[in-house]
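J.: Whatever this is, show me its structure:
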Amino acid sequence: MLSILVPHYNFINQTLFLELELQCLSLPLDFEIIVIDDASLTPYKNYLNQFNKAYFNIIFLDKNIGRSAIRNLLAAKASYPFLLFLDGDSCIKHPNFIKNYLNFVQQNPAADLVCGLRNYPECLNKEYLLHHYYGTKVEMLASKQAFHSSNFLIKKEVFKALQFDERLTHYGYEDVVFGLTAKAKGYTIKNSDNPVIHLQLKTNQQFMADTEDAVQNLAQLMQLPQYEIILKEIPLIRIYLLYKKTGLWHLLAGLKSRLRKNLEQEKPNATSIKKLQLYKLLHLHYCLS
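T.: Predicted coordinates for the structure are as follows:
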């Protein structure tokens, strides 16, 4: 018995829901597909009305509540003991995607949380190359061994015990904290070779803006005593704490604007990842100053 939960925002993706419907109906499976639209613009959400079927539950919010709160709301609406979360900008390529998850759960009954892979499509447009490069060189590899929220299956009772932190209203790190909290509480997390493709690439400028939002979230988390220990597992914070008492930040402060300009304009390469990490450190210092 499976509840498929999709947070939806400003992205037309009927293929995802048609594929989920097709795969679920082909299996001996009790299922539901719950989609909550987080106050998208009208042209990006009207198409959801076509999924007016018994096993679909389409909910439209009048006010945007953010990435953490919408996932908690989806779980609260779910009827079944297993929850499959998929981002609304995902693409499913494997015809046995749902079956793969069900088989994995049968073979690994002790797994409380199963994380599938996150892949990226080919990209030739230079305006989106920074996001694409980071996605393929960092996020795709991380999804093989760490938790991320774009493609994961979790037991409902485990989700109820964890929840996403709704104090985080900006983009970023809410899934990292969720995964670290699950690990700290002793829940079993497994990774599965069961990918989705992340379709919605951001422009270089938007990617950098989202990076700043994510670091701001991280700075907010650092002010919360309950996360003091687990946050030290994040490399960015470990490096920041190592150097925060030195004069390094004053020496590098002038680099911040130049780094952002370079990252937005240059063709991404291995050095770009290092520049981005330095930019994150400098922005974290800025947020905490």
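J.: C-alpha from now on. contacts and neighbour counts both.
T.: OK.
J.: And the next helix or strand past the helix or strand harbouring D175?
T.: Element membership for D175 (DSSP states H and E) is helix 174-184. Once helix 174-184 ends, the next helix or strand along the chain (criterion: DSSP H and E) is strand 189-191.
J.: Name the residues that touch that following strand?
T.: Applying Cα atoms under 8 Å, 6 or more residues apart in numbering, the external contacts of strand 189-191 come out as 111-117, 143-147, 182-183.
J.: let's see 6 Å
T.: 111, 113-116 (Cα atoms under 6 Å, 6 or more residues apart in numbering).
J.: Check stretch 171-178 too.
T.: Under Cα under 6 Å, 6+ apart, the answer for stretch 171-178 is 148-149, 213-214.
J.: Out of those, which is nearest to E233?
T.: H148 (15.2 Å; Cα to Cα).
J.: Return the distance of the closest one relative to L86.
T.: Going from H148 to L86 by Cα to Cα, to the nearest Å gives 10 Å.
J.: Kindly report the same for P109.
T.: Taken as Cα to Cα, the span from P109 to L86 is 21 Å.
J.: Between these two, which is the more surrounded one?
T.: L86 (23 against 8; other Cα atoms under 10 Å).
J.: Am I right that that one is in contact with L153?
T.: No. In this structure, L86 is not within contact of L153 by Cα atoms under 6 Å, at 9.0 Å.
J.: Going along the chain, name the helices of the stretch 51-200 of the chain.
T.: 67-77, 97-107, 129-134, 140-142, 156-162, 174-184 (DSSP state H, counting those that start in this stretch).
J.: Please give the structure of this sequence too, so both can be compared:
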Amino acid sequence: MLSILIPTYNYNVYNLVLELHKQCMELGIIFEIIVIDDGSNSQTNETNNQINLLKNSTFIPLNKNIGLSSNRNLLASNTNYENLLFIDGDSVIINPNYIKNYINAIQDFDIIYGGRVHPETVNSSKQKLRWKYGRMVEDKPAMQRNSALYKTLMFNNTLIKKSRFNEIKFDSNLTKYGHEDTLFAYHVSLLQFKVKHIDNAIEHGDIDESKVFISKIKNGLDNLISIDESNKIDPDFVKILKLYHFLKKYNLNFALNVFYKLLNKMIHRQLISKNPSLFLFNLYRIGYVCSLKK
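T.: Next comes the predicted model:
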């Protein structure tokens, strides 16, 4: 009935699997849990191997890194059931009725997204940028997400019919981190899948330090630029691409390019400070796009 799929890389997912396994067993449903580590060859896999001792649960460590898109496709190809629940490996289950809520909502929809939240506080000032961006930008209730069905769809906590997933799949050409979900969601919008957003959030457990987060954002923007230049997406579907094309139309992208090259190091220092500015973060991101776009 339910295939729970967890892509991971160098992360201990055993406690996450234990909680998911416990909820599935208590409900008495037919299920499987599959975890694939994307070639980290990490010592954490010694703990993750214990997943294989749990009923209907499998942990597979890959020898070679294949990227998140290909990992998700591989997970889906190894399933036995029609309902696929994708959960990121650094998730924390905060609702004792998490699986039950999905089971109750499973009918008559192609995709159901439960959302994600960030903790109320963060341990280190070095994590402030990622935490602040998550709390103020990403953490949206279902009512708000349902007003923009496709543009707010992500794959960190998503139930999808296998038959629908196989109509799209993730673009395996995207090997860097970032915006795999964006391209997938765009294709979902083109095919007009029935999407529903519910309040069934997981918590983001592994908050990146600011320097790491900025690096990941750049990798994601590299992906997004590649997607745009390959004409795989309508720029209006993504705010930052829509803004870039607006700037380009009025020849303002050159000014942002100069701004970024002159001030990016100064802004970077502010972003990794104890009180990072999301306004400057947005300027930094669009400046980076303008510095790379042809």
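J.: Save the helices of the stretch 51-200 of the first structure as JSON lines, and put in mean neighbour count and distance to S3 of the first structure too.
T.: Shown next, in JSON lines, are these (neighbours: other Cα atoms under 10 Å; distance: least, Cα to Cα, whole Å):
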{"stretch": "helix 67-77", "mean neighbour count": "19", "distance to S3 of the first structure": "9"}
{"stretch": "helix 97-107", "mean neighbour count": "16", "distance to S3 of the first structure": "11"}
{"stretch": "helix 129-134", "mean neighbour count": "22", "distance to S3 of the first structure": "30"}
{"stretch": "helix 140-142", "mean neighbour count": "15", "distance to S3 of the first structure": "25"}
{"stretch": "helix 156-162", "mean neighbour count": "16", "distance to S3 of the first structure": "9"}
{"stretch": "helix 174-184", "mean neighbour count": "19", "distance to S3 of the first structure": "19"}
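J.: now the strands for the first structure?
T.: Along the first structure, the segments classed as strands by DSSP state E run 2-8, 31-37, 56-60, 82-86, 90-91, 113-115, 118-119, 151-155, 189-191, 196-198.
J.: Counterpart of V176 of the first structure over in the second structure?
T.: Taking TM-score structural alignment, the alignment pairs V176 of the first structure with T182 from the second structure.
J.: how close does its match sit to S189 of the second structure?
T.: T182 of the second structure is 11 Å from S189 of the second structure, where distance means Cα to Cα.
J.: Just give the closest residue to the counterpart of K211 of the second structure in the first structure, not the sequence neighbours.
T.: Structural alignment (TM-score structural alignment) places K211 of the second structure against Q205 in the first structure. Closest residue to Q205 of the first structure apart from its sequence neighbours, by Cα to Cα, 6 or more residues apart in numbering: E264 at 5.9 Å.
J.: what do we get in the second structure for the one you found?
T.: Per TM-score structural alignment, E264 of the first structure is aligned with I272.
J.: what's the distance between its match and L280 of the second structure?
T.: The value you get for I272 of the second structure to L280 of the second structure, if Cα to Cα is used, is 11 Å.
J.: So between these two, which is more surrounded?
T.: I272 (22 against 15).
J.: pretty sure the more buried one contacts D208?
T.: No. Using Cα under 6 Å, I272 of the second structure is not in contact with D208; the gap is 11.4 Å.
J.: Check the contact between A111 of the first structure and T188; I expect there is one.
T.: Yes. Between A111 of the first structure and T188 a contact is recorded at 5.1 Å, counting by Cα under 6 Å.
J.: The two - which one has more neighbours?
T.: Taking neighbours as other Cα under 10 Å, A111 of the first structure and T188 compare with A111 leading, 18 against 12.
J.: The more buried one and N52 of the first structure, how far apart?
T.: 33 Å.
J.: K280 of the first structure now?
T.: Taking Cα to Cα, one finds K280 of the first structure at 44 Å from N52 of the first structure.
J.: same deal with V215 of the first structure?
T.: Distance from V215 of the first structure to N52 of the first structure, by Cα to Cα: 39 Å.
J.: Between the two, which has more neighbouring residues?
T.: When neighbours are counted by other Cα under 10 Å, V215 of the first structure and N52 differ, and V215 comes out ahead with 25 against 10.
J.: Mind telling me what the more buried one corresponds to in the second structure?
T.: Under the alignment (TM-score structural alignment), V215 of the first structure maps onto L221.
J.: who's in contact with the aligned partner of K194 of the second structure in the first structure?
T.: The pairwise alignment with the first structure assigns K194 of the second structure to T188, based on TM-score structural alignment. Contact analysis of T188 of the first structure by Cα under 6 Å, 6+ apart lists 111-112.
J.: OK, contacts around N146 of the second structure?
T.: By Cα under 6 Å, 6+ apart, the neighbours of N146 of the second structure are H197.
J.: Skipping its backbone neighbours, what lies nearest the aligned partner of I111 of the second structure in the first structure in space?
T.: Per TM-score structural alignment, the equivalent position to I111 of the second structure in the first structure is L113. Closest residue to L113 of the first structure apart from its sequence neighbours, by Cα to Cα, 6+ apart: I154 at 4.4 Å.
J.: and the counterpart of that neighbour in the second structure, what does it touch?
T.: Under the alignment (TM-score structural alignment), I154 of the first structure maps onto I160 of the second structure. Neighbour list for I160 of the second structure: 83-84, 110-111 [criterion: Cα under 6 Å, 6+ apart].
J.: ok, the alignment partner in the first structure of F237 of the second structure - how many residues close by?
T.: Matched to the first structure by TM-score structural alignment, F237 of the second structure sits across from E233. Using other Cα under 10 Å, E233 of the first structure has 11 neighbouring residues.
J.: go on, the one 3 residues further on?
T.: Other residues near L236 of the first structure come to 17 when the count uses other Cα under 10 Å.
J.: Isn't H198 of the first structure up against E122?
T.: No. Between H198 of the first structure and E122 there is no contact under Cα under 6 Å: 10.7 Å.
J.: Give me the more crowded residue out of these two.
T.: Per other Cα under 10 Å, whichever of H198 of the first structure and E122 has more neighbours is H198, with 20 against 10.
J.: got the contact list for the more buried one?
T.: With Cα under 6 Å, 6+ apart, H198 of the first structure has these contacts: 90, 120.
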